[in-house]
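# A predicted structure for the sequence below; I have some questions about it.
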Amino acid sequence: MSLKFGTSGLRGLSVDLEGPASALYATAFARHLLAAGIARPGDEVLVGRDLRASSPAISAIAIAALRKAGLAPRDCGVLPTPALALLGLERKAAGLMVTGSHIPADRNGIKFYRPDGEIDKADEAAITAAAQAIRAEGVAFDAAREDAENLHEAAMALYGARNRALLPEGGLAGLRIGVYQHSTVARDLFVSVLAHYGADVVALGRSETFIPVDTEAVSAETVTLLQGWAAQHGLHAIISADGDGDRPLVADETGTPIRGDLVGLVASRFLGARVIATPVTSNSGIEAAVAGKVLRTKVGSPYVIAAMNEAVAAGETAVAGFEANGGTLTATPFTVNGHVLAPLPTRDSLMPVLAVLALLAAGERPLSQVAEGFALPAAASDRLENVPVETSAALMAELRSGAGALSAFLAPIGVPAKTSDVDGLRVTLEDASVIHFRPSGNAPEMRCYVEAADEAAAARLLKAGLQRIREWAVSR
């Protein structure tokens, strides 16, 4: 059983999580909540899931374990992660979301929530320690499965109402928007919310088999689909999300995806945020594109949330954050369209999608030109899949071993001028381009992020960076 916390939640193979492992970690979560005084015996815990084939079984196992541990699980069914989190905040209930987000279908995961939002790194450590203690006690888990009271409709109604209040009535009238439905839990809500605002909605690519869509590194196959649909249906934009609906995907009128950090930037402006927390992997031009303060963090929602919380504790108002995948979080209330938007300190995909579409609707330019108008440095990112964690760790250790090793590795690409080691290794080259190597925190993958003078240069730099990782891995 190989399970660990990544950048957002516990991840592992589905075959492991469909067994006693889910019961073990659900029990460890319950013990932590009770021991820390975060919950009392009999308190509610909300349980949701995505559309992976393994998720119903894992959810049922977790429900049984939570009940056995003295809590009162409530089944929220298939729903977006932000919808589960929002209901938890309203009911002051902890939560557990069974999802592997965007990773391959043979894997899955669990995201944990306290009554006040996502767990942090200290909680992760406490849950891990509780799981180790339970193993040491020799407690046996038989992967029992149970049902629970269903709160799906309540969660979806609350989340739907939040998003139907963001724009004026008819705010998207005149726009023809495609919704790439695939297997995201947000697929039906996207259609209904866009129709509510008057958009002409075209549902596309619905799948009954789980399709992993990484909105931060959109595959060539997905881009081909999007571009074909854009031309076929005469669309102004195409929207989608990852498996659990907390990472947005927005493509322009040509079907070309817009980078997630630009989506997050648009969402922050839409909210009127004065303090923005975002990881080091987000575009370096963001500081110049906003009037407020930008706080740079490590990759992962726990770090973004920690930075937002520090800002709030320091007396800041209008505090938001986003990740490079576009998932947007809020730490304070915002007034939008005359409505007060309560804080939602977890990644959301629907609000940032609506922010981009509202900007599109407000002008007379195609979305590609709207995006170009932000004049951010050209950036690109992708990943190499099936890179063992040990290989990634060895590569990063070598690159950090000294300037000579880094220069030798980058010799076919460029000359290092400056490095940052906040999360992975971010290298500014002598020509001012940037290349950033970082092992994924969620899967056996190596990620590469680049910035360059133009799109063509960024594409060449990204290709060269991925090739160097590949060559190094093969040479071992």
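Yep, that arrived.
# From now on I want contacts and neighbour counts done on CA atoms only, so please keep to that.
Noted.
# Which secondary structure state is assigned to the residue lying closest to Glu323 once chain neighbours are set aside?
Nearest residue to Glu323, sequence neighbours excluded (CA to CA, 6 or more residues apart in numbering): Thr278, at 5.5 Å. Look at Thr278: counting by DSSP: H, G, I helix; E, B strand; the rest coil, its state is strand.
# Could you count how many residues lie near Thr278?
Neighbour count of Thr278, defined by other CA atoms under 10 Å: 32.
# Next one for the comparison:
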Amino acid sequence: MDTDAITFGTDGWRAPLEEFTVPRVRAVGQAVATYLTDTGDERPVAVGYDARERSAEFAEELADVLCANGFDVVLPERDRPTPVFAYGIVDRTLAGALVITASHNPPEYNGVKFIPSDGAPALPSVTDAIADRLAEPHAASSGERGTLRTADFVSPHAEHVLELVDSDRVETDLTVAYDAMHGSGRATTDALLERAGVAVDRLRCESDPTFGGTAPEPAPENLEPLIDHVQSHEADLGIANDGDADRLAIVTPKRGYLDENLFFAALYDYLLEQASGPVIRTVSTTQLLDRIADAHGETAYEVPVGFKWVAQGMADHEALVGGEESGGFTIDGHVREKDGVLMALIATAMHAEEPLDDRVDRLLATHGSIRQDKRSVACPDEQKAAVLSALEAEIPDAIAGGTIADVNTADGFKLTRDDGSWLLLRPSGTEPVLRVYAEAADTTLVQTLLDAGEELVRDVRN
């Protein structure tokens, strides 16, 4: 069996279904079983899965391999959000969880991720150790097969979240439109909101492994029905989850789709009303957070893209909140894994206290306007290292007419100009593309910076 096709990126291994085969999935299961055995962890393992057509089948294959290696396995009763398994690890004192999910990728993809015993994303030291152990499955030397049982992962997570977020802050006359995008958030996120006393209008909450013919990615172009529903005043707020509900998008009456950077800024501002602490953001996330932190005598810490680095930063700095511009967030007191179910409840509580549009307007008036956008440039995985190496030799002294004041190489190349605007060039960890990000005070400059970034990439590839 060819295990070279199994590569662990930013958030596990994802691949088209023609590559994501049963033998390879079983090899990942064996690698995790061997890793846990070698580290002396004999506790049970959770195996979860998302709403994709073959996800339950792949989960059963993983469970079979783990049981053959002597591990007891706990399965959910159906597809459920990835974050409920992350919380379940800590709640049930498990060795970890394997989750079959390709998150926001199109339906012809699937994936698998391992979440260790702390409920936070696996760091490279763990995923590298697992990759080193990829092999065809074998039975435990003792010959004792583990047990397999199903359990409710949703209720304990809901109880914890309702304690963490004071549900009294959520007004019962609020109507939230929830779009599950046919993913695993259905009957989980919407059920949580109803438990908090909110009226919920459900959109795309039926099971559909094709996700209606599109990727379950809560981007503006995929959320037009939700945007129309909110802006026609049929609901006070709109919330969407991605395919495995670890991320969310927000829709407001005034703005329609609310930029995730602006939501993150509003979230930090809201949490600072109740507590104190620094914020962890990725290099691709808005520096508006830095301004808010400075105004409160706090610190914003910048980490590479990938929620594993956000989680590590939260542990290192005892942060109040951590997140990334792609819509993944978590807060102090919860597991250090992005959780779109938790955040749906917090977003609702925020909106009940002060309309999100008003809070964002206030923050921008106080701390200055920001605009951000990004593009993707096709680049095969095997060419990424060469392109980045070439870029290192081509970093200019100025870009788009502005002098570069700082170059950050923590994750690709982040070029910050003397006016505070910036351009970031980095490789995607999940797709064969280079990401080009820019932030500035106005949309025109953002697009100019993105054009300059794309030109830089083209120059070094030619």
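Sure thing, it's come through. Everything quoted here is computed from the prediction, not taken from an experiment.
# mind checking what the residue nearest to Glu323 of the first structure lines up with in the second structure?
Matched by TM-score structural alignment, Thr278 of the first structure corresponds to Arg281 in the second structure.
# returning to that earlier point: now the residue nearest to Glu323 of the first structure: how far from Gly9 of the first structure?
18 Å (CA to CA, to the nearest Å).
# same check, this time on Tyr449 of the first structure
Relative to Gly9 of the first structure, and taking CA to CA, Tyr449 of the first structure is found at 22 Å.
# Could you report the neighbour count for the residue lying closest to Val279 of the second structure once chain neighbours are set aside?
Using CA to CA, 6+ apart and skipping the chain neighbours, the partner closest in space to Val279 of the second structure is Ala300 (4.8 Å). Counted with other CA under 10 Å, residues neighbouring Ala300 of the second structure total 22.
# ranges for the strands of the stretch 301-450 of the first structure?
319-322, 328-330, 334-336, 339-341, 344-348, 378-385, 416-420, 425-429, 434-439, 445-452 (DSSP state E, counting those that start in this stretch).
# Out of the ones you listed, which is closest to Ile305 of the first structure?
For those, the distance to Ile305 of the first structure is smallest for strand 344-348, at 6.6 Å, taking CA to CA.
# Which residue numbers in the second structure does that closest one align to?
The aligned range for strand 344-348 of the first structure is 335-339, by TM-score structural alignment.
# got a list of contacts for that stretch?
82-83, 86-87, 90, 118-121, 245-247, 307-308, 311, 314, 323, 328-330 (CA atoms under 8 Å, 6 or more residues apart in numbering).
# can we see that at 10 Å?
81-84, 86-91, 115, 118-122, 241, 244-248, 307-308, 310-315, 321-324, 327-331 (CA atoms under 10 Å, 6 or more residues apart in numbering).
# I'd like to know which of those residues are part of helices.
82-84, 86-91, 307-308, 310-315 (DSSP state H).
# List buried residues within those.
82-84, 86-91, 307-308, 310-314 (16 or more other CA atoms under 10 Å).
# Now for the closest residue in space to Leu17 of the second structure that isn't next to it in sequence: which residues touch it?
Excluding the flanking residues, the one nearest Leu17 of the second structure by CA to CA, 6+ apart is Tyr109, at 5.4 Å. Under the criterion of CA under 10 Å, 6+ apart, the neighbours of Tyr109 of the second structure are Arg14, Ala15, Pro16, Leu17, Glu18, Glu19, Phe20, Arg52, Thr101, Ala102, Ser103, Ala215.
# Quick check: end-to-end length of stretch 285-299 of the second structure?
Stretch 285-299 of the second structure: ends 15 Å apart by CA to CA.
# Quick check: buried residues in it?
Within stretch 285-299 of the second structure, judged by 16+ other CA under 10 Å, the buried ones are Thr285, Thr286, Gln287, Leu288, Leu289, Asp290, Arg291, Ile292, Ala293, Glu298, Thr299.
# now, the most widely separated pair of the residues you listed?
Thr285 and Glu298 (17.2 Å).
# wait, doesn't Asp246 of the first structure sit right on Gly100?
No - Asp246 of the first structure is beyond contact range of Gly100, at 11.5 Å (criterion: CA atoms under 10 Å).
# between those two, who's got more neighbours?
Taking neighbours as other CA under 10 Å, Asp246 of the first structure and Gly100 compare with Gly100 leading, 32 against 27.
# which residues sit in contact with the counterpart of that one in the second structure?
When the second structure is aligned by TM-score structural alignment, Gly100 of the first structure is paired with Ala102. Residues in contact with Ala102 of the second structure (CA under 10 Å, 6+ apart) are 11-16, 49-52, 55, 108-113, 216, 243-244, 430.
# hmm, 8 Å instead?
Counting by CA under 8 Å, 6+ apart, Ala102 of the second structure touches Arg14, Asp50, Tyr109, Asn110, Gly111, Val112, Gly243, Asp244.
# Return the distance of it relative to Ala398 of the second structure.
39 Å.
# hmm, back to that, and the residue nearest to Val279 of the second structure, what pairs with it in the first structure?
Looks like Ala300 of the second structure aligns to Val294 there (TM-score structural alignment).
# Its match sits in which helix or strand?
strand 293-297 (DSSP states H and E).
# go on, Tyr178 of the second structure?
strand 175-179.
# What helices and strands are in contact with that strand?
strand 199-203, helix 224-231, strand 237-241 (3 or more CA pairs under 8 Å, 6 or more residues apart in numbering; DSSP states H and E).
# 7 Å instead, please
In terms of contacts (3 or more CA pairs under 7 Å, 6 or more residues apart in numbering; DSSP states H and E), strand 175-179 of the second structure is packed against strand 199-203, strand 237-241.
# mind giving me a markdown table with those strands and columns for distance to Ile227 of the second structure and mean neighbour count?
Formatted as a markdown table, those follow (distance: least, CA to CA, whole Å; neighbours: other CA atoms under 10 Å):
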| stretch | distance to Ile227 of the second structure | mean neighbour count |
| --- | --- | --- |
| strand 199-203 | 11 | 17 |
| strand 237-241 | 7 | 30 |
